[in-house]
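Chemist: sharing a model prediction with you, sequence too.
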Amino acid sequence: MIQIERKFRPEIEGLRVVAALLVATYHIWFNRVSGGVDVFFVVSGFLITTSIISTINRTGTFKFLPYISKLLKRLLPSVFFILAVVLLLSFFLLPQTILDKTIKEIIASMFYFENWQLAFSNTDYLDSQQMKTPVEHFWAMSIQGQFYIIWFMLFAFILWAIKKYQITNTRKLINFILGSVFIVSLIYSIYLTSVNQPFAYFITFTRVWEFSLGGLLCVNLAYIRINKVVAMILGWLGLIGLVLTGMLFDVSQMFPGYIALWPMACAVFIIVSGTVTTRFGVRRILASPVMIKLGGLSFGVYLWHWVILSFYHYNISRENPNFLEGMTIIIASFILSYLMTRFIEKPIRESSTTRRAFRRISWIGTVNLILIAVLVSTNLFAQNQQAKNKTVENYPGAVAALGKVEVPDVPAYPTLANVFNDLPQSHIDGSNQTQKEADVKVGVYGKKEGYTATIAVVGSSHSEQWLGGVLKAVEGTDYRVLNITRSATRFSTGYDEDDIKSKWVENTLAYIKEQDIDLVVGHATASNTDKERIQEHLLNPLRELKEAGVQVLALRDNPRYKFNVVESLDQDGEQKTIEKMNREQNQLDGAAWTKLEKSQEFHTLDLTQYFKIGDEFRPIIGNVVVYRDYDHITNTYAESFAPIFEKQFNDILKK
């Protein structure tokens, strides 16, 4: 088919060690991306392309079952074993608040779609405020597994084309196909990173170009000729550049776009330099016996370090580990990787038959499924038991804040294990627009025919969170309710003109003006900033709607915190959480709200008093858990505002 260098490349083992250590180091101490995963992708592309071409050269065929079974024997034992360990530890060492999310991600990791699970759940890998599961890093494994399937289809097509059309210049054909994949995927990655970086970070199609580069390097490496001086310079440039990636670039908004070329180019430099042995080149370090030994553990180190770090954060300290603690995590990762490789992965990989290997893998997978079933059923039982007692009398919620109703002594609702699932109906049925689209997505609720008025909840998640209260308020009325919200997008004129968020705001304004909407409900301030310009941008669309004849109920934004309230409630208890809540300056929009109220431009509603008992902000009010994260309220708490919204709607719509 094509001549490639089919020989052991010891410097690649050293490169894998460096990549694993960079990933671990930046995760443990800096909470940043290092570029190490991108190196893994390039190396994976290089190695799998080498393996595929060698197989075709040797046998003249390329069959799916031998190809995939060989990969699964290598990958699944470690993956399934670590997931089993995480499941067992989750019973005892994870907060209730993260259990449900962890179970979902373990299932996604088992079946290699964790990257899509994170993408569609609006996870931001680089946001330190979001609660992380111990298996979140399996997104990279999922992409790798999907890439292997894509590569099978590509090379199956290449082999078919070569045989059918008697193509002799196979290198040119492979370069054309892999180069096309590289260019298309890179362009898409740059585009999507610019408009929706958290989503772009996880999806397969923004990452395939990284594997393609490794494939292109494999196909062309034998034709690259360099002397010893160039090899030495390239090698050291690559290694130094790779180590400095996380220091030189603010990757929080840049990966996986064009900036990923930097660590990938560094990896290419190192691999190319390894074709020539030099006295003072990096190959002497990376290809040393110690690095070769450690290279076989790098895969396990990547998998274990995040698991250990996660349990450290949830059980020892939420702050970054100190030097000694961090080194302990890294050393423990190497030890666990060695033990896993020696006693789990290697025996299965070297099983006498493929059937026996997969029988052993299936045992671990079955254990995982049993543990998942136990966790899920336990959680559902607790949830159902509490739901039986869920009455307005037992759970008055917000109306209890003013001390005018009796609050019985019952466990808070929702349970901490289910608080993240206590979401507005629009999130459950998918009528909230995602960050990928600019179109107006509308959820229709309330009375859908013969309605006398239409109320639209408009804006970001800080408007959407009130939908439960609005829907409860209109029960038994002739009002229709529309949900017109978009994740992470304020109904504001503060975005750049070419920003997808700005396009959504424009589309939403046009839609509301075209429809027969009587009242728009949305937050008119942002409590996490005191910048007057931002607050004014929030008012501009509301003013435009008012001029078009639409009435507006402007809500003051709820208090926001710099810590996860429900996580603190779970781990530190209610009293310490109360103390933390009242130490923070949780509403910076005071001046903007006072100005808005005095202007009497809109109907206004400040609900701050319902987040306190007396003068004290509380995480549980009227037996209802108030927050589900840092700054969003639970749907159950929102529903308890129904009497307040009902009065507002009657006052506005029945005038």
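Modeler: Good, I have the coordinates.
Chemist: from now on I want contacts and neighbour counts done on CA atoms only, so please keep to that.
Modeler: Noted.
Chemist: number of nearby residues for Val566?
Modeler: Neighbour count for Val566, taken as other C-alpha atoms under 10 Å: 25.
Chemist: now do Asn528
Modeler: Around Asn528 there are 18 residues (other C-alpha under 10 Å).
Chemist: against Gly469, how distant is it?
Modeler: Asn528 sits 23 Å away from Gly469, going by C-alpha to C-alpha, to the nearest Å.
Chemist: off-centre distance for stretch 616-630?
Modeler: 25 Å (C-alpha atoms, centre = their mean, to the nearest Å).
Chemist: please enumerate the strands of the protein.
Modeler: Taking DSSP state E as the test, the strands found in the chain are 443-446, 453-459, 479-485, 519-523, 551-555, 603-605, 612-613, 616-617, 620-621, 624-625.
Chemist: against that first model, consider the following:
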Amino acid sequence: MGTTNQQPKTDAGHRTDIQGLRAVAVVLVVVFHLWPDALRGGYVGVDVFFVLSGFLITTHLLREVERTGSVSLAGFWARRARRLLPASLTVLVVTTCGIWLVAPAGAIGRFLGEVMTSAVYIENLALAGSSVDYLAVDAAPSPVQHFWSLSAEEQFYLVWPVLILGAVVLSRRLRSTHLCPAESSKPQYRRAVGVALVLVVAVSLAWSAIYTVRDPAPAYFLATTRAWEFGAGGLLAVASPVFAGRLTRRSIGGVRGIRGVRSAVAWAGLAAIGLAAVAYGPSTPFPGWAAALPVLGTLAVIGTAEPTGRFAPTRMLALGPVQRIGDLSYGIYLWHWPLIVLLPLGLGRALSWVDALAVAVASAALAAATERWIENPIRRGVLSARRPRYTLVVVAAAMAVVVILPLSTLGMAAERLTAEQEKIEALVDANPECLGAAAVDSGDCARVTAVSAVIPDPSLAAASPEHCITDIRSAELKVCSYGVPADRASRRVALVGDSHAEQWLPAFAEIASQRDWALVVLAKSSCPFGPDQRFSKDMSAEVLAVMNESCADWNEQALDWLDQHPEVSVMFTAARARNAVVADETDADWQGTASRQYRERWAELAPTIERVVVLRDTPRMNDDYLSCVAGSGEGAAELCAVDVSEAVDRDPAVEAASDSPDSRAAVIDLTNYFCPDGSCRPVIGGVLAYRDTHHISWVYANTLVPFLSEEIDALIP
């Protein structure tokens, strides 16, 4: 992380405990990333870093005020830039090269975009935004995703000296107007800074607790929900001279037990950090109140100021290897994540335990090399003797270069993606024997391999040339047209529903072109055409309220649009079967409520719509199906399959069509093309059938065209 390796000196000497804490923090993070099941809460190491940064930077700034009476903003930012940016920009440049070498075509553009946001330290904002982007939620992590914490820290460095300088200036003005009693300036400015930090901690902690409950995904990344962690470390820095002085006086006074108390507190702090790392997990609402445990634990270790008792943890933290890991912690943090993401792409398989150990060792080796040949020469070299403004100009130029490098290649990434899409489309159009769904329909395909590798690769599974869907929070009614122009069409049809309707777009677009249909698509994420009040225990109340309100609005707009276009004669619809709705007391369960609401919505359709065709929802895969496919080779179809009883959900829309008195309602069920012989497979006929656990890939949708056409022929003359 970004905390400095040049430790502040205290009366007790060099702070080995802080360096040891840094080692503890980076080990927690690396173990969590390499072996997440072994340490499910290891992400709290980031919070340890945040507290350390708050303590160290506030200490430095207060000493500058004590020494010079002010804070040089340009000087502070220049020192931070010399310390942090050489290593981080180096990692970004190397990672950009790695992306082009091993990343699949479907991921290159997104990865390069995140390199750019990381270079200007707004990756946390980008991730907070994409965390509510329905199409990006299941996207594979980028090799620079860990820059979110560095971005939050850089934003802290940008604001913190301004805050402290403002508090110092305000304290002086209050003294000059005699609103404050005459005191020595030293305690006065510390008091002003302390008051400012208390306000920051109080407001940020309250916001973190509220926002983590309301919208946990973006709350995790934002600096506003983390500012109180930096502030907590800052408050300790404000109080530490008084606290340390009291400890010293009591020790001199002969109270021998104080050493034991300090040792116990330090151990308790380490235990609190360890408990959080072991007890927390992905389901823990975080940061919020839960972050208080590792934060308080870190404060306890720092606040005891290296206790020297016989059983104190100081000796353990001061061990040579621990100190060295602390020295390299920033570099280790920078290097480990790109290796974790890019190495499996280069190897073509998931990391083994041996690979994971190699990543850990390589991260430390790269950190040591970066420290020796890049960080130290720049931090202590020619830039250190230059004026701060010169340093800032050089740094800004370097950041610009790192942004321009991926930016200049985005066009090539787009061309590469288009070429891969066209190659796959040509393969599907050629209709080779036993490709995709054809392997299910033909009994001669048992021993035939349609293609030499699974297509598309996971990065291309969601990279459909066609997309038309409204975001989960928006009520905008997008209307997209495919097939032939309406004035030349033999029939006009509509595909309406949530993302499980939109996933069929590649197939319907092809069918529309074949039949001279004019196809319109009206789709909204997590919003079926019918029930508009979702219920979910995994979704925050705020997101749920916004989603339900926008869904109700979108449903009305979609109904109005269909009423205003009587030329639409057929409506195809689908929805995710397991998305629960708010149950009505008149129904036995939520599925019954959903089924009734579908029928009520369809009854509102104009009589000009001759058919309402429900596509049964597609089966689901296990959460680890992609890693299973990656590690199973040619046996993925069988080894990663899910039993039909687990993969296929009860579908309220199908029940509504089956029970509807409306003769227009009908059902198309293609489950057999996903689950032949009672086993639902992620790879069928050499084609990756799913883009995530519950959406089908655009390639497999295209291979289903002839079989979907047969079903349509049976319903629509």
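Modeler: Yes, it's here. In this text, all values refer to a predicted model and were calculated from it rather than measured experimentally.
Chemist: fetch the TM-score of the aligned pair.
Modeler: Superposed pair, TM-score by TM-score structural alignment, normalised by the length of structure 1: 0.79. Supporting alignment: 632 aligned residues with a C-alpha RMSD of 4.8 Å.
Chemist: just to revisit the earlier point, the strands of structure 1: which one's closest to Tyr201 of structure 1?
Modeler: For Tyr201 of structure 1, the closest of the strands of structure 1 is strand 479-485, at 23.2 Å, according to C-alpha to C-alpha.
Chemist: got a list of what Phe182 of structure 1 touches?
Modeler: Listed by C-alpha atoms under 8 Å, 6 or more residues apart in numbering, the contact partners of Phe182 of structure 1 are 208-210, 212-213.
Chemist: most surrounded residue in those?
Modeler: Busiest of those [other C-alpha under 10 Å] is Ser212, holding 29 neighbours.
Chemist: that residue contacts Leu47, doesn't it?
Modeler: No - counting by C-alpha atoms under 8 Å, Ser212 of structure 1 stays clear of Leu47, with 11.3 Å between them.
Chemist: list residues touching both of those two?
Modeler: In contact with both Ser212 of structure 1 and Leu47: no residue, using C-alpha under 8 Å, 6+ apart.
Chemist: Throw the strands of structure 1 into CSV and include distance to Gln425 of structure 1, thanks.
Modeler: Formatted as CSV, the strands of structure 1 follow (distance: least, C-alpha to C-alpha, whole Å):
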stretch, distance to Gln425 of structure 1
strand 443-446, 9
strand 453-459, 12
strand 479-485, 10
strand 519-523, 16
strand 551-555, 20
strand 603-605, 22
strand 612-613, 26
strand 616-617, 26
strand 620-621, 22
strand 624-625, 18
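Chemist: of all these, which one comes closest to Tyr314 of structure 1?
Modeler: strand 624-625 (20.5 Å).
Chemist: have a look at how far, on average, that closest one is from structure 2.
Modeler: If you overlay the two and look at strand 624-625 of structure 1, the average distance to its match in structure 2 is 6.8 Å (mean C-alpha distance after the TM-score superposition for structure 1).
Chemist: which strands and helices sit next to that strand?
Modeler: If you count contacts as 3 or more C-alpha pairs under 8 Å, 6 or more residues apart in numbering; DSSP states H and E, strand 624-625 of structure 1 packs onto helix 635-639.
Chemist: packing partners for the helix it packs on?
Modeler: Packed against helix 635-639 of structure 1 by the contact rule (3+ C-alpha pairs under 8 Å, 6+ apart) you find helix 467-473, strand 624-625.
Chemist: in contact with the aligned partner of Pro216 of structure 2 in structure 1, which residues are there?
Modeler: Aligned by TM-score structural alignment, Pro216 of structure 2 pairs with Gln197 of structure 1. Residues in contact with Gln197 of structure 1 (C-alpha under 8 Å, 6+ apart) are 253-256.
Chemist: what two of those are the furthest from one another?
Modeler: Maximum distance among the contacts of Gln197 of structure 1 (C-alpha to C-alpha): 8.9 Å, for Gln253 and Pro256.
Chemist: what sits in contact with each of those two?
Modeler: Common neighbours of Gln253 of structure 1 and Pro256, counting by C-alpha under 8 Å, 6+ apart, are 193, 197.
Chemist: ok, so what distance separates Met97 of structure 2 from Pro406 of structure 2?
Modeler: Just to correct that, residue 97 of structure 2 is Cys rather than Met. Distance, Cys97 of structure 2 to Pro406 of structure 2, by C-alpha to C-alpha: 9 Å.
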